[in-house]
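Asks: this one's structure only:
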């Protein structure tokens, strides 16, 4: 899979909901195979600067190189060469937990419930497929929980996620037992064992950073996430 195709799998869900990217969500699906895709990707004001940061730090010419795109959404070895000097790494979990305002809103009791929901859906999370139902799958995953001081992962539960748009699957056939990545209410991709470890690792790292800022007891190394 090339970089633009991987980018589409992860960026499609929030773009379809109108949270980021071009106003016309169909542009993301229509242009990823053409030369005009770079202009589309640049409209993702959160992701594009981070892709450029990874590319520049690792000597990669193209911010849409597959490994650069994978580093941002899932995590890989490139991130360890692209830190900001303050502890943060250009990973999507850093964007969600440390740059977006939602984590700070957890400290406001009136807004905490909604903020937690947004944080949980916006992060790239992982889950295991339980059943497959046409254009949907039931996945077992661990949601974010907030106890008033610390943001952690709770007990595993089941959720339903979509896998196709207009009858066309973005991820290909899935089977019970597959590990997948999720963004909002969509399945982004099937995860390899290496990708699963990386996504858990970098998510835990940035949970540690945000908990430190919010006054929790987690250190910058983050809690171990299973």
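Replies: Nice, I can see it. The model shown is predicted, which means the values in this text are computed figures rather than measured ones.
Asks: When you work out contacts or count neighbours from here on, use the C-alpha atoms and nothing else.
Replies: OK.
Asks: since we're on residue 17, how many residues are nearby?
Replies: 11 (other CA atoms under 10 Å).
Asks: Distance of it relative to residue 199?
Replies: 23 Å (CA to CA, to the nearest Å).
Asks: just residue 139 next, same as before
Replies: Distance check for residue 139 against residue 199: by CA to CA, it reads 17 Å.
Asks: again with residue 4
Replies: With CA to CA as the criterion, residue 4 and residue 199 are 19 Å apart.
Asks: ok, second structure coming up, stack it against the first:
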């Protein structure tokens, strides 16, 4: 991939993990899929860089993501909203391998064992044995029921949710007001496995009412996306992490013997 020219603010230094968390957590939150009913506050705080206790309180209300942050934080010896922990959960990186395996399996058992049937929980264990890690994509592909629905013959709606709910990447082609045209790869289903399709053009939101999640972007930049929002501008290193972690989780879940849990878990 062609790298864009360096800009002074292009460094991956995101000193505030709560703000970084909010960039990725807002898109599903505004749809009511996860987190507390404080979407507008979350957008405004992230856009204005207004971190602190209030934003951390909102982050702790994301009952799906928070245990993953706690688990990664324990592995790394850091707080759940440390920037390195948040980056690892959303984008990936070398720390993921340290946080998988038996420790991750125990974490899943504490959270889900009593809420699932034996077969459903064995599927989660299977995903970990196949290399699954505490990355956001594992939760999307392995915990939510959408892959199971695909295997059951229901295709369009589950595939859309899987594709939009994962953190994906794309390159900005053009910008028009509060939206951007981005070239990215979407998930496809071949009847047995999920995989990434060819690059296509898509429209994503940069701002709403003047409020943005991402740092400023320009045509040619690589960006991360969640649902229909541009979340942030990616460095080459972050891009590499996201591509690799997505591949790992797709392979882990596609190799499972069981269908996904039959109930959407928060």
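Replies: Received the coordinates, thanks. What you are looking at is a predicted structure, and each value in this text was computed from that prediction instead of being measured.
Asks: before we move on, the earlier item: between residue 4 and residue 199 of structure 1, who's got more neighbours?
Replies: The neighbour comparison of residue 4 of structure 1 against residue 199 (other CA under 10 Å) goes to residue 199, with 26 against 21.
Asks: Map the more buried one across to structure 2 for me.
Replies: Structural correspondence for residue 199 of structure 1 with respect to structure 2 (TM-score structural alignment): residue 242.
Asks: swap in residue 27 of structure 1?
Replies: Using TM-score structural alignment, the equivalent of residue 27 of structure 1 in structure 2 is residue 41.
Asks: So that match, which state does it fall into?
Replies: State at residue 41 of structure 2, reduced to three classes by DSSP: H, G, I helix; E, B strand; the rest coil: helix.
Asks: tally of neighbours for it?
Replies: 14.
Asks: try residue 215 of structure 1
Replies: That count, for residue 215 of structure 1 with other CA under 10 Å as the rule, works out to 11.
Asks: what sits against it?
Replies: 149-150 (CA atoms under 8 Å, 6 or more residues apart in numbering).
Asks: Check residue 199 of structure 1 too.
Replies: Residue 199 of structure 1 neighbours (CA under 8 Å, 6+ apart): 74-75, 124-126.
Asks: and what of residue 68 of structure 2?
Replies: Residue 68 of structure 2 neighbours (CA under 8 Å, 6+ apart): 89, 134-135.
Asks: so where do the strands sit in structure 1?
Replies: In structure 1, the strands defined using DSSP state E lie at 125-133, 136-141, 144-146, 151-153, 157-162, 164-165, 168-169, 179-183, 186-190.
Asks: In a markdown table, list the ones you listed along with distance to residue 34 of structure 1.
Replies: Below are the strands of structure 1 laid out as a markdown table (distance: least, CA to CA, whole Å):
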| stretch | distance to residue 34 of structure 1 |
| --- | --- |
| strand 125-133 | 29 |
| strand 136-141 | 29 |
| strand 144-146 | 37 |
| strand 151-153 | 39 |
| strand 157-162 | 26 |
| strand 164-165 | 20 |
| strand 168-169 | 19 |
| strand 179-183 | 24 |
| strand 186-190 | 21 |
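Asks: right, so of those strands, which gets closest to residue 43 of structure 1?
Replies: strand 179-183 (18.4 Å; CA to CA).
Asks: got the contact list for the spatially closest residue to residue 43 of structure 1 that is not a sequence neighbour?
Replies: Excluding the flanking residues, the one nearest residue 43 of structure 1 by CA to CA, 6 or more residues apart in numbering is residue 21, at 4.8 Å. Each residue near residue 21 of structure 1 by CA under 8 Å, 6+ apart is listed here: 15, 40-45.
Asks: Quick check: the gap between residue 28 of structure 1 and residue 42 of structure 1.
Replies: If you go by CA to CA, the gap between residue 28 of structure 1 and residue 42 of structure 1 works out to 11 Å.
Asks: more crowded one of the two?
Replies: residue 28 (24 against 15).
Asks: Might one say that the more buried one is in contact with residue 13?
Replies: No. Counting by CA atoms under 8 Å, residue 28 of structure 1 sits too far from residue 13 to count as a contact (10.5 Å).
Asks: The aligned residue in structure 1 for residue 165 of structure 2: what's it in contact with?
Replies: When structure 1 is aligned by TM-score structural alignment, residue 165 of structure 2 is paired with residue 122. Contacts were defined as CA under 8 Å, 6+ apart; by that measure residue 122 of structure 1 touches 14, 96, 183-184.
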